[in-house]
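for reference, the sequence and a predicted model appear below.
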Amino acid sequence: MRRDRPSPYRLTPNLFGVGFGVAGLAQAWALAEDTVDAPSWPADVLWISAAVIWLVTVAAYLRNVIGQGRLRTELPDATTGPFTSLAVIVPMLFGIALAPHARVAGRTVFVVFLVLTVLLGGWLTGLWIRVDTRLDQWHPGYFLPTVAGGLIAAEGSAMLGFTTLAHVMLGYGVICWFVLGSILLVRLFTQPALPPPLLPTIAIELAPPVVAGNAWFAINGGRLDIVAAFLAGYAVLMVLVQLTLVTTYRRSPFGPGYWAFAFSYASAFTDGVHWLGIEHVHGLDSLTYVLLALATAALLALAYRTILGLVRGTFLPRSG
């Protein structure tokens, strides 16, 4: 009987960042439908693409992990473990997108994966307390399980009518942001630089204020208030920080880690579309389409580099 040869590649959970990034851009286009009456087809195409990518990634990742005997070591891994949370965070976004077309199904998908996100976030947080992890092993991907998961859950809960749950998940995400953010900034400020493959994870530092901003607009009905202004202030700082890191990012070889840019930046553009619409800025339509064009072009560039890397065999890390 013929046995399948083991894969020469090691599929890591940051591959779920591909579908995550595509879903983030879909959110931006979906918001533009409401603010400037943008066509619905870009968001629809992106949502379908994100779902297909997520399904393919789940199947390929599980096959690779099981085939290489890594099932018990993936979650505890100090480097890649936090990215496993994206496998359950991304479907929450699908539930939000599905709800306007099939409300019961969308809400069910959202709630099921919200529960899984909270359970996994709790398990990983307990793990980080129990194990001996050096500070220099930490990276901004540690925001994903509880901060990203909590804030996305807060936004989705508000959009789907779960008002109290939205407030609970906002508290969950924001408090985790304050706690983990202080640790991560100390790590980035005082420890040796991140290894080159992990440098793009610094883009995730932009995500908390803009994802929290999007969640807050969903909760408060799209009004400008002191909370929205506070979040915007920190978001501006993080945008400026990203601009200073361009040469730093260029030291990282292109690989799955580069998809850390996709959702973070797409969420920043989404937050920008919110602000343009709420402020009724002159030239709203044109400015919104400029933001969408930039976000879409950036994602297409990532997709092109990814496909090229897959064809050349340079995108995925080798096993062993």
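Perfect, thanks for sending it. Residues are numbered from 1 along each chain as shown.

make it CA atoms for all contacts and neighbour counts henceforth
Noted.

what about the helices in this structure?
For the chain, the helices defined by DSSP state H cover 16-36, 41-67, 86-98, 103-130, 149-159, 163-190, 207-220, 226-244, 246-249, 260-279, 284-312.

which one, of those helices, ends up nearest to W138?
Closest of those to W138 is helix 163-190, at 6.9 Å (criterion: CA to CA).

take the one below as the second:
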Amino acid sequence: MTEGRSPCSNLPLPLFAAVMGLSGLGLVWHAAESHWALTVPVSSLIGILSALVFVLLLAGYVCKAVNAPGAVLEEIRHPVRINFLPAISISLLLLGIQAQQVLPAASLWLWGSGAVLHLALTVGIVTRWLGGEQPVAAINPAWFIPAVGNVLVPLAAAPAGYLQLAWFFFATGMLFWVVLGVMVFHRLITGPALEPPMRPTLAVLVAPPSVAFLAWLAMTGEAGIGGTLLFYMAVITALLVLAQVPAFARLPFFPSWWAYTFPSAAFTVAVFRYTEATTVGGEALLVALTGAVTVLLIGISGMTLRAMYRGTLHA
């Protein structure tokens, strides 16, 4: 088959962020079910949907690799799109975290393979960065994706009893979050404005402190000073991103819109856990955040399906 002729040849790598977003929504509803003692297993249904979407996307991307290997190599060599490759390993981690309560054996395999793959991708991508000559204009919040995956590992590893492994991945993620944070903010402040398809990645800024707080809580069992600092870092970052909503609303739809979803979900789960750990917060805020994230996911899912129907998803 001629390269590019297969429908799967246009499957964009950033679309794997959809699995992250759906899994994040599942974690939001798991937190809601626990907090409000809900009996409807919404989180389990979302978890099944997340797994199904992951399998379909993975099959589609394998199809793309077979039918359009040049397009896959182009994405891997691209200074921006390469940072969405770890979304595959993060998806495995999130699916493993969601399966912990119902399928512990499968959960171990999922998050374990995700952790190994993510560590390999982190080392590979950072090694590439250290090679130098990365264009300054290519630096954007999507560079956080390799780092975010590392701080997700403790959410599965700590409850499973792998505490030292959890601390290793937490330290790895925090190191790159600090380093990349300086680089990304310097580029955003002094460099050219992000191109429209990349502007949704500004939401990714919310994810590292939100997930780091959840990881801290999983490893230590309490918010403490460290957890409190991480949580309020997430709050101020969320407020900065919230101020960008009017600008976001004027953008046309791109697959990168999925970058809004997982950070929003991670922040919502962080608010749930901080409220439960400290009794700071309110039920109205939790209801509003849960509703907002759910509507956001439904809306972006609908726009994605419409783009698929029109054949413009690759745009």
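Looks like it arrived, so ask away. In this text the structure is predicted, and so the values were computed from the model without any measurement.

dump the residue contacts of A158 of the first structure.
Applying CA atoms under 8 Å, 6 or more residues apart in numbering, we find A158 of the first structure in contact with 165-166, 215, 218-219.

now stretch 298-311 of the second structure: which residue numbers in the first structure?
Matched against the first structure by TM-score structural alignment, stretch 298-311 of the second structure falls on residues 300-313.

for stretch 252-272 of the second structure, same thing?
Counting by TM-score structural alignment, stretch 252-272 of the second structure pairs with residues 253-273 of the first structure.

centre of the chain to the matching stretch, how far?
8 Å (CA atoms, centre = their mean, to the nearest Å).

now it: buried residues?
Buried residues in stretch 253-273 of the first structure, counted by 16 or more other CA atoms under 10 Å: 253-273.

then stretch 65-84 of the second structure?
For stretch 65-84 of the second structure, the buried set under the neighbour-count rule, 16+ other CA under 10 Å, comprises 65-69, 71-72, 75-76, 79-84.

check stretch 42-56 of the first structure too.
Residues of stretch 42-56 of the first structure classed as buried: 42-44, 46-47, 49-51, 53-54 (neighbour count, 16+ other CA under 10 Å).

tell me the contacts of the residue lying closest to Y258 of the first structure once chain neighbours are set aside?
Spatially, and ignoring its direct neighbours in sequence, Y258 of the first structure is nearest to P200 (5.5 Å; CA to CA, 6 or more residues apart in numbering). By CA under 8 Å, 6+ apart, P200 of the first structure lies in contact with 249, 252, 257-261.

Provide a list of residues in contact with the residue nearest to the spatial centre of the first structure.
What sits nearest the mean C-alpha location of the first structure, by CA atoms, centre = their mean, is F263, with 4.5 Å. Contact analysis of F263 of the first structure by CA under 8 Å, 6+ apart lists 17, 20-25, 207.

one more pass at 10 Å, please.
Taking CA atoms under 10 Å, 6 or more residues apart in numbering as the criterion, F263 of the first structure is in contact with 17-25, 27, 203-204, 206-207, 211, 269, 299.

go on, M1 of the second structure?
Contact analysis of M1 of the second structure by CA under 10 Å, 6+ apart lists 66-68.

circling back: which ones among the buried residues of stretch 65-84 of the second structure map onto strands?
With strands defined by DSSP state E, no entry of those lies inside them.
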